[in-house]
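**Q** sharing a model that was predicted from the sequence below.
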Amino acid sequence: MRLLVTGGRTGYLGRHVVRRALDAGLDVVAVGSLDADLRDAAAVEGLVARHRPDAIVHTAYVQADWAVTATGAAHVATSAARHGARLVLVSSDVVFSGADGRYDESAPPDPITAYGAAKAAAETTALAVCPDVVVARTSLILGDGDSQHERLVHQLVATGSGALFEDERRCPVHVEDLADALVELAGSDRQGVIHVAGADPMSRFALGRLIARRDGLDPGALRATTRAAAKVAGPVDVRLDSTVASRVLTTRLRGATEFLS
C-alpha cells in the first residue's frame, strides 16, 4: 500500500506516522508545505495525481489558519475522492464545547473556538465528499519528550512563570500509539468517525505533574490556574470515549498515567 502523509516532513504527528508506516513495510510518501500549498486546490490535486496513493493520512493543519485547516482539508478530501484514495482525516476533541463532558462518536460537534470550528468544517466536508473516509478525533498528543506539552512543562519549571489549567479535562494520547492507530485505520475498511484518544481523562496541570515526575523535575514547581482566571477561551471538559477504537483496533491506546510512569 502506498501511503501519503500530509505534514509528514516536519509535523510532529506526521513524522511519527511516517516512521511507523515505514516500520510496517508500507510505501510512504511524506509531504509538507514545500511540496504543495494546501490552500491551493490545483496544487493539492497535482500532488495526489503525481503520487497516486492508495490512502492518505491527513495530519497537516495550522491552528490559527482556517484556509489551511478547513479549506486545505477539503482540497485533500476532494482529491482523494477523485483518485479513489482512502482518507484518514485527523481531527480533534476541540470540535466539542465541553458542555456534555463525555463524548462518543454520535455526539454532534458544537465548537466554541475558531480552531474547533475549522476542524468541524474539515470533518463535515471530508465525510460529505469522500466515499472512503474515516475521521479520527484525538486529544492532546505527547509522549516522546518533544511535544509542545512536554517542552512547555520544562519551560515552566525552569522559569517559575506561567501556569497550567487544572479545570480542563482531556484524554492525552501517546504520539506513537496514535500514529500506529492511524496507520492501522489507513489499511482497514473502517468508515465514519472514530475517537482515538488515551484512556485517562486528566487536567493539563495533572498531566504536567506526570511529565515533570517522569523527567526528574520538581512537580511542585508547577502552578495551577483555570481558563476563566487566565481569560483563555476553550472547552473545559472534553473526554473522548474511545470504546469503539479499543474494540476494533489492535493498537492499544494507553492512558497518560501508564505511558508517563
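**A** Received it, and whenever you're ready, just let me know what you need.
**Q** going by C-alpha atoms from here, please, whenever you check contacts or count neighbours.
**A** Fine.
**Q** what are the contacting residues of stretch 187-195?
**A** For stretch 187-195, the external contacting residues (Cα atoms under 8 Å, 6 or more residues apart in numbering) are 1, 55, 104-105, 127, 132-138, 240-242, 244-245.
**Q** for stretch 104-114, same thing?
**A** 64, 66, 94-97, 117, 120, 193-195, 233-235, 240-242.
**Q** are any of the residues you listed buried, and if so which?
**A** 66, 94-97, 117, 120, 193-195, 234-235, 240-242 (16 or more other Cα atoms under 10 Å).
**Q** if we can go back for a sec, from the contacts of stretch 187-195, keep the buried residues only.
**A** Neighbour-count burial (16+ other Cα under 10 Å) applied to these gives 55, 105, 127, 132-138, 240-242, 245.
**Q** spatially nearest residue to residue 75 (excluding sequence neighbours)?
**A** residue 41 (5.4 Å; Cα to Cα, 6 or more residues apart in numbering).
**Q** thought that neighbour was touching residue 73?
**A** No - if you go by Cα atoms under 8 Å, residue 41 and residue 73 don't touch, sitting 10.0 Å apart.
**Q** ok, and here's another one to check against it:
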Amino acid sequence: MRVLVVGGSGFLGSEVCRRGVRAGFSVVGTFHSGSVGVPGVAGRRLDVTDRAAVRALVAQVRPDTVVATPYRYDDWTVTADGAAHVALAAAEVGARLVHLSSDALHGGRPTPYADDDPPSPVNAYGAAKAAAETAVRALDPGAALVRTSLILGEGSKQIELCRDALAGRAVLFTDEFRCPIDVGDLADAVLELACSSYAGLLNVAGPDAVSRAELGLLVAGRFGLDPAGLKTTTAAAAGVVRPSDVRLDSARAAGLLRTRLRGVREILA
C-alpha cells in the first residue's frame, strides 16, 4: 500500500511515517520546510495552502491512502483551507483519507463528548478545526475523521510544557481537562483506520481524563523531577479563552480497533 502522509515532518506525522515503513508500506511524507527525516520515507516539499500544488502532488504520487496531519495553531489557511485542499485532491484520485482533527473544536462541559457531538468552538483554532471537518465531510463522505487529544511522547510539546512548568518557566491549569494519548498508539490507530473502510467521526484518545496540572505531576514522576516547583493556576485567572473540560469518549474506537489506547498513567508509569 502506498501511503501519503501530509505533514510527515510533524510530531505525529513522522511517527505515522516510521510505523508505516515498519509495516511494509510505501510511504511518502510531506514537509513545508526542512525534511521528513525518517529512513525509508520519500520526502516531498508541500505548501498545503496552495490548492494546485496539493492536487499536483497527490496526482503524481497516486497514493492508496492519504493521512492528513498538518495544522498551524494560529493559521486558518493551513488548518482549514489546507484540509479542504487535501480532501479534494484525495477524492480526485480515489484515495482513502484519514483526517486528523482535535478535541479543541469543543467548548468544554462536565460530561464526555461522543464521537458525533457537533463542534462548539470557543476560539479561532477550534473554529478552524471545525471548518476543516465540515470541508472534509462534504468533499469526501468516505473519509475517517479522527478527533484526538493531547499527544504524548518524548519530545512532544505537551511533555516539554510540563517540564517548563516544573522548572518555573511556564504554568499549567488546574481547571483544563483532557484525555492524553501516546503518539505511538495514535499512529497505530491511524494506520489501522487507513486500512479500513470506517467513515465519519471517531474519537481516538486515552481513557483517562487528567488536568494539565495533574499531567505535570505525572511527568515529574516519570522523569524523576521535583514536583515542588510546579507552577499552576486556572485558565479563568489567566484570562485564557480556550476549551476547559474536554473529555472524549473513545469507547467506539476501543471496540473497533485492535490498537489498545493506553491511559496516561500507564503511558507515564
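**A** That came through fine. Values in this document were obtained by computation on a predicted structure and should not be read as measured data.
**Q** out of the contacts of stretch 187-195 of the first structure, which are inside helices?
**A** 127, 244, 245 (DSSP state H).
**Q** can you give me the strands for the stretch 151-261 of the first structure?
**A** For the stretch 151-261 of the first structure, the strands defined by DSSP state E, counting those that start in this stretch occupy 164-165, 169-170, 173-174, 192-195, 202-203, 224-225, 238-240.
**Q** which part of the second structure lines up with the fourth one?
**A** When you say that, I think you mean strand 192-195 of the first structure. Alignment of strand 192-195 of the first structure against the second structure: residues 200-203, by TM-score structural alignment.
**Q** so how much does the matching stretch differ from the first structure once superposed?
**A** Averaged over the aligned pairs, stretch 200-203 of the second structure sits 0.4 Å from the first structure after superposition, using mean Cα distance after the TM-score superposition for the first structure.
**Q** okay, how far is it across stretch 188-203 of the second structure, tip to tip?
**A** End-to-end distance of stretch 188-203 of the second structure: 14 Å, with Cα to Cα, to the nearest Å as the criterion.
**Q** right, I mislabeled it, should have said stretch 137-154 of the first structure
**A** Using Cα to Cα, the two ends of stretch 137-154 of the first structure sit 27 Å apart.
**Q** equivalent analysis for stretch 159-176 of the first structure, please.
**A** For stretch 159-176 of the first structure, the end-to-end distance is 29 Å (Cα to Cα).
**Q** same question, stretch 88-98 of the first structure
**A** Length of stretch 88-98 of the first structure, first residue to last, Cα to Cα: 24 Å.
**Q** how about that stretch, aligned to which bit of the second structure?
**A** So stretch 88-98 of the first structure is aligned with residues 98-108, judged by TM-score structural alignment.
**Q** for the matching stretch, the distance to its chain's centre please.
**A** Chain-centre distance of stretch 98-108 of the second structure: 8 Å, with Cα atoms, centre = their mean, to the nearest Å.
**Q** so what touches that stretch?
**A** Stretch 98-108 of the second structure has contacts (Cα under 8 Å, 6+ apart) with 65-69, 83, 118-122, 125-127, 129-130, 133, 136, 143-149, 190, 193-194, 242-246, 248.
**Q** got the contact list for the equivalent of residue 227 of the second structure over in the first structure?
**A** Aligning on TM-score structural alignment places residue 227 of the second structure opposite residue 219 in the first structure. Applying Cα under 8 Å, 6+ apart, we find residue 219 of the first structure in contact with 208, 209, 210, 212, 213.
**Q** which of those ranks first by neighbour count?
**A** Sorting the contacts of residue 219 of the first structure by how many neighbours each has (other Cα atoms under 10 Å) puts residue 208 first, at 26 neighbours.
**Q** separation between that one and residue 10 of the first structure?
**A** 25 Å.
**Q** do residue 43 of the first structure as well
**A** 19 Å.
**Q** swap in residue 135 of the first structure?
**A** Residue 135 of the first structure is 22 Å from residue 10 of the first structure, where distance means Cα to Cα.
**Q** what separation is there between residue 164 of the second structure and residue 241 of the second structure?
**A** Plainly put, residue 164 of the second structure is 21 Å away from residue 241 of the second structure if you go by Cα to Cα.
**Q** re the thing from before, tell me the counterpart of the residue nearest to residue 75 of the first structure in the second structure.
**A** By TM-score structural alignment, residue 41 of the first structure lines up with residue 51 in the second structure.
**Q** contacts only, for its match.
**A** 82, 85, 86.
**Q** now residue 260 of the first structure
**A** 143, 210, 211, 214.
**Q** tell me the residue in the second structure aligned with it.
**A** Using TM-score structural alignment, residue 260 of the first structure lines up with residue 268 in the second structure.
**Q** spell out the residue ranges of the helices in the stretch 151-269 of the second structure.
**A** 157-166, 183-194, 212-223, 235-238, 251-256, 264-267 (DSSP state H, counting those that start in this stretch).
**Q** who are the packing partners of the third one?
**A** Using 3 or more Cα pairs under 8 Å, 6 or more residues apart in numbering; DSSP states H and E as the contact criterion, the elements in contact with helix 212-223 of the second structure are helix 157-166, strand 172-173.
**Q** repeat the analysis, applying 7 Å as the threshold.
**A** Judged by 3 or more Cα pairs under 7 Å, 6 or more residues apart in numbering; DSSP states H and E, helix 212-223 of the second structure is in contact with strand 172-173.
**Q** residues contacting the strand it packs on, please?
**A** With Cα atoms under 7 Å, 6 or more residues apart in numbering as the contact definition, strand 172-173 of the second structure has outside contacts at 165, 212, 213, 231, 232, 233, 234, 235.
**Q** widest-spaced pair of the residues you listed?
**A** 165 and 235 (14.6 Å; Cα to Cα).
**Q** the two: which has the busier surroundings?
**A** Higher neighbour count among residue 165 of the second structure and residue 235: residue 165, with 21 against 18, using other Cα under 10 Å.
**Q** now do the contacts for the more buried one.
**A** With contact taken as Cα under 7 Å, 6+ apart, residue 165 of the second structure is in contact with 171, 172, 230, 231.
**Q** what does it align to in the first structure?
**A** In the first structure, residue 165 of the second structure lands on residue 156 (TM-score structural alignment).
**Q** any idea how far its match is from residue 249 of the first structure?
**A** From residue 156 of the first structure across to residue 249 of the first structure, the span is 36 Å (Cα to Cα).
**Q** ok, the equivalent of residue 117 of the first structure over in the second structure to residue 229 of the second structure distance?
**A** For residue 117 of the first structure, the aligned residue in the second structure is residue 127 (criterion: TM-score structural alignment). As judged by Cα to Cα, residue 127 of the second structure and residue 229 of the second structure stand 35 Å apart.
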